[in-house]
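K.L.:
Need coordinates for the below:
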Amino acid sequence: MIFFPARSALSRLPRIPLAADSVSMLASAAQFRSTLLEQIALAKHRIYLCSLYLQQDEAGAEILQALYAAKAAQPRLDIRILVDWHRAQRGLIGAAKQGGNALWYQEQSRLHAASVPIYGVPVQTRELFGVLHLKGFVIDDTVLYSGASLNNVYLHKQEKYRHDRYLLIKNAALANSMVQFIAQHILASSAVHRLDTPDIPSTRGMRREIRSFRAALKAARYLLPQENRALPMSPQNDSETAGLSVTPLVGVGKNNPLNRCICQLLAASTQQITICTPYFNFPLAVTREINRALKRGVKIDIIVGDKTANDFYIPPEQGFKLIAALPYLYESKLRQFAKLHQEQLTSAQLQLHLWRDGENTFHLKGVWVDQDYLLLTGNNLNPRAFRLDLENALLIHDPEQQLALKKQQELASIYLHTKNVSHYSALEKLQDYPPEVKKLLSRLSRTRLDHLAYRVL
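P.N.:
Model (predicted):
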């Protein structure tokens, strides 16, 4: 039997036992929204929502009003909302100048007698160099986990949706671990302030606190009950890891535990890897492990959004904005990768799947390895996620394949709107792009600024 050190490292991760019937995989953004609203209405003790943003639109208002109603009905309900500090205080990218969601939070606070605190979390002194990208909603002892933020498109409130992954786990130990992390490592920091109250401090005036906060986050970990910590296993015995379990992971900055776990997952593969990412821009460490897996004979499926399903895509007829070049930048990276691996594409050892469903967008992230590991995360598997943003994930180990049917159903729903790319030439090249995009990307390539863009966008 071949022994994989990476699989041994994975087996030593602390973990929480799960019951198979406590895990549900929701099929759609609309179902995610209805489930979230239902859980908020049923809450008895606590609601902790962690998201990149809570947007001032119809879906955002629906969620916020549900929270105020829950608090009014049960004044002792512990509600905490966490959003990114910078994102909450600016308008949408490409839109006219706006005051940001923080002004809306304050207006809603004045209109309601009940208190629903909304905290801004500054992971870095500037948004470009790091944001709050933690995911997970804890309602009593239930965890709703998704890469989605809270607005119309992520929650499919109107015509368009942004497809993501949606997991519901009923497990007190996992819920407690996630709440404890928020309370101990985020809310206790002097860099974190409420945005639903006036007199918000300036970012400039908090630079020292923010740097100290980021440094502390690098050492922060989810705490699990002592009895759930894994014991070292021997190379000859995998039975000690038997049983469905989940491990919450968190990381920020280079070489953090979450990054290492993602690479270990890929390195542990013996048969099959499936990867979802909305922005094709793997870090070097991930590319290296993919190449090694291909050499081992592992079959790899990569599911990525078509450039028109990218949330930054703007149809050429609607005019050009700088941000609209990003989907083309990612597609050019994908084309280079496909060309390099054409032999594996031809043999079908490597398969590339482009997701597209009308004018809807694609936001799925995650990794499936062999039949026993699946990773749910907000991590985009790109250099920014590996170096700048505060990210987390739930790693599920399923050695007895108790979730096999649910996993198959989730993947089937993802593949439903994909087409296979069997040759790199099926992807457009620079010469095919709109003139403004072609001009910009050519300029970036000449000055090598495209490498910088890949690292921060």
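
K.L.:
When you work out contacts or count neighbours from here on, use the C-alpha atoms and nothing else.
P.N.:
Noted.

K.L.:
Just say helix, strand or coil for Leu49.
P.N.:
Taking DSSP: H, G, I helix; E, B strand; the rest coil as the rule, one finds Leu49 in the strand state.

K.L.:
OK, contacts around it?
P.N.:
80-82, 136-138 (C-alpha atoms under 8 Å, 6 or more residues apart in numbering).

K.L.:
quick one: the strands in the stretch 51-200 of the chain?
P.N.:
Taking DSSP state E, counting those that start in this stretch as the test, the strands found in the stretch 51-200 of the chain are 78-84, 118-121, 132-133, 136-139, 142-146, 162-163, 166-170, 193-194.

K.L.:
Could you point out which of those strands sits nearest Ala59?
P.N.:
Distance to Ala59, taken as C-alpha to C-alpha, is lowest for strand 162-163 among the strands of the stretch 51-200 of the chain, at 13.1 Å.

K.L.:
Please give the structure of this sequence too, so both can be compared:
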Amino acid sequence: MRSILAAAVQRLRGRRQTATRLEGLTCIPVTVESVVNLEGPGEFSATLLERIANARERILISALYLQDDTAGREVLAAIYAASAVRPELQIAIFVDWHRAQRGLVGKAASPGNAALYVEMARRLGPGVPIYGVPVQSREWMGVMHLKGFVIDDALLYSGASINDVYLQRFDRYRLDRYHLIENRALADSIAGLMTRILQTNTAVRRLDVEPQAKTGSLRGAIVGLRRVLARSRYAITAGSVGNGEVGITPLLGFGHRDNQLNAVILQLIKRTERRLVVFTPYFNLPGPIRRALEGRLRRRCRVTIIVGDKTANDFYISPEDPFKTIGALPYLYESNLRRFCKIHQGDIDEGLLDVQLWSHEHHSFHLKGLLSDDDYALLTGSNLNPRAWRLDLENGLLIHDPQGGLHGQHQAELGRILARTRRLDHHTALDDTGTYPVPVQRILKRLARTRADRLLNQVL
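P.N.:
Predicted structure coming up:
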């Protein structure tokens, strides 16, 4: 019995040791001039296409999806063109296995984006391998949410995937955060996980060839992949930050145990003394984050939460349009926010809690990340919700900026975002559930009656 208890204690100690303090994290020194905050989806799209066209060594992309639409076809065609000019290019694209093989939520059934990959490979040749990464045997249990575009020595990092709205085609955009970082060591680190961990795993299969494996036949391999991911980290060589430099640490997050990204997020919140800025697209905070924020408010730290208005949610359906069940989600998130603001109305009145709602015409909001005081920033694809916290495969970049070299860029980005927001002075400024469309009221009442709303919040 003692040996069993001793082993359990040792495992817990090992778990604590994995949650390294921020100051002790290994980082990659990067010159301030090498970090550029791109101003919007248009500049991000133009930069991506320009970098692809001029690639000399490699194009490695990780995104939730590359969609069969105008922007998706344009990016894929550009990569095929680059491959034709330079056949020696190292090329690989990684997307979620499940998402690639279904249609859009709320739309008619379809073979998904994989049909595009097969069609283009058949027509243009096998020069652009596209891999499906199955984080779980079912999509609702977890998806591949890693982000990063490695082109030669540069890393384009954004929470955006590849489709018309993310790349601002036609008359709509979905706002995210966009950073271009020129650094060989950082690019190698992000690329290494794609090629060293994902590309070589038996659970990860090509989506641009036929026949494609059935998910059922991969169950054993998926279990093995999950075990590998649970103990994986980005490989980096330690360096010290000199004058005119920042330190960047790439972080991997997977599962609710020993999750490096989650641990750093909590440490980042808890170490903030003066001002913390939180970006999240869907207000559905995991319990640990909510409690950490409440701890900061008790210590009179100013907390700013920037979240999308329900009308800026991906799934919002105008009351004039035919209703679909998925359209209840934005209202569920608004209900979460209203309860949170009601509990913390005193903090709002004192100016400690600043909740900013973003909206811009018919465009949507997808920002994620943190700004802590003036010396730390987190870029991430994590939505900071329970699904990201427990189920999805996530990543992020922690930037330590002890000299404040990027302070101006962060403030300029924040200013552009806040230009489209309105401050919530009182929780009653948010719509009450009684004002929601009748179909939404029915769904939310049914969920609350069966307590299914709590379960739903854990997987959304």
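
K.L.:
Mind giving me the PyMOL select for the contacts of Leu49 of the first structure, buried ones only?
P.N.:
Per 16 or more other C-alpha atoms under 10 Å, the buried members of these correspond to this PyMOL selection:
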select buried, resi 80+81+82+136+137+138
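
K.L.:
Can you add distance to Glu428 of the first structure and give the contacts of Leu49 of the first structure back as a markdown table?
P.N.:
Shown next, in a markdown table, are the contacts of Leu49 of the first structure (distance: C-alpha to C-alpha, whole Å):
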| residue | distance to Glu428 of the first structure |
| --- | --- |
| Arg80 | 46 |
| Ile81 | 42 |
| Leu82 | 40 |
| Gly136 | 36 |
| Phe137 | 39 |
| Val138 | 43 |
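
K.L.:
Please point out which of the contacts of Leu49 of the first structure the second structure shares.
P.N.:
Among these, the ones still in contact in the second structure (both residues aligned by TM-score structural alignment, their matches' C-alpha atoms under 8 Å) are 80-82, 136-138.

K.L.:
What is the nearest of the residues you listed to Ala348 of the first structure?
P.N.:
Among those, and counting by C-alpha to C-alpha, the member closest to Ala348 of the first structure is Gly136, at 35.4 Å.

K.L.:
who are the neighbours in contact with the counterpart of that closest one in the second structure?
P.N.:
Residue pairing (TM-score structural alignment): Gly136 of the first structure is matched to Gly148 of the second structure. With contact set as C-alpha under 8 Å, 6+ apart, Gly148 of the second structure has these partners: 61-63, 155-158, 190.

K.L.:
again, only using 7 Å
P.N.:
Each residue near Gly148 of the second structure by C-alpha atoms under 7 Å, 6 or more residues apart in numbering is listed here: 61-63, 155-158.

K.L.:
Likewise for Leu384 of the second structure?
P.N.:
280, 285.

K.L.:
what about it, helix or strand, and which?
P.N.:
Using DSSP states H and E, Leu384 of the second structure is not contained in any helix or strand.

K.L.:
Now check the first structure for the residue matching it.
P.N.:
Under the alignment (TM-score structural alignment), Leu384 of the second structure pairs with Leu381 in the first structure.

K.L.:
Against Val131 of the first structure, how distant is that match?
P.N.:
15 Å (C-alpha to C-alpha, to the nearest Å).

K.L.:
Over to Asp398 of the first structure?
P.N.:
31 Å.

K.L.:
Compare neighbour counts for those two and give me the winner.
P.N.:
Val131 (26 against 21; other C-alpha atoms under 10 Å).

K.L.:
which residues does that one contact?
P.N.:
Counting by C-alpha under 7 Å, 6+ apart, Val131 of the first structure has contacts 84, 122-124, 389-390.

K.L.:
try it again with 10 Å
P.N.:
52, 83-87, 121-125, 252, 384-385, 388-391 (C-alpha atoms under 10 Å, 6 or more residues apart in numbering).

K.L.:
How about Tyr166 of the second structure?
P.N.:
Tyr166 of the second structure is in contact with 40-42, 44-45, 71, 159-160, 172-176, 364-366, counting by C-alpha under 10 Å, 6+ apart.

K.L.:
Translate it into the numbering of the first structure.
P.N.:
Under the alignment (TM-score structural alignment), Tyr166 of the second structure maps onto Tyr154 of the first structure.

K.L.:
Look up how far Leu150 of the first structure lies from the nearest residue to that match once chain neighbours are set aside.
P.N.:
In space, and not counting its chain neighbours, Tyr154 of the first structure is closest to Arg162: 5.0 Å by C-alpha to C-alpha, 6 or more residues apart in numbering. Here Arg162 of the first structure is placed at a distance of 11 Å from Leu150 of the first structure (C-alpha to C-alpha).

K.L.:
Please apply the same query to Pro225 of the first structure.
P.N.:
Pro225 of the first structure is 31 Å from Leu150 of the first structure, by C-alpha to C-alpha.

K.L.:
Then Tyr415 of the first structure?
P.N.:
Where Leu150 of the first structure is concerned, Tyr415 of the first structure sits at a distance of 24 Å (C-alpha to C-alpha).

K.L.:
and what of Leu266 of the first structure?
P.N.:
Distance from Leu266 of the first structure to Leu150 of the first structure, by C-alpha to C-alpha: 31 Å.

K.L.:
Looking at those two, which one has more neighbours?
P.N.:
Neighbours were counted for Leu266 of the first structure and for Leu150 using other C-alpha under 10 Å; Leu266 has more, 28 against 23.

K.L.:
Residue in the second structure paired with that one?
P.N.:
Match for Leu266 of the first structure (TM-score structural alignment): Ile269.

K.L.:
what do you get for Thr277 of the first structure?
P.N.:
Under the alignment by TM-score structural alignment, Thr277 of the first structure pairs with Thr280 in the second structure.

K.L.:
hang on, isn't its match packed against Val355?
P.N.:
No - in this structure Thr280 of the second structure lies outside contact range of Val355 using C-alpha atoms under 10 Å: 11.3 Å.

K.L.:
wouldn't the residue nearest to Tyr154 of the first structure be in contact with Ser28 here?
P.N.:
Yes - contact criterion C-alpha under 10 Å: Arg162 of the first structure and Ser28 qualify, at 9.4 Å.

K.L.:
out of these two, which sits in the busier spot?
P.N.:
Arg162 (23 against 19).

K.L.:
Can you tell me how far the match of Gly136 of the first structure is from Ala160 of the second structure?
P.N.:
Counting by C-alpha to C-alpha, the gap from Gly148 of the second structure to Ala160 of the second structure is 9 Å.

K.L.:
Kindly report the same for Ile417 of the second structure.
P.N.:
Distance of Ile417 of the second structure to Ala160 of the second structure, given as C-alpha to C-alpha: 16 Å.
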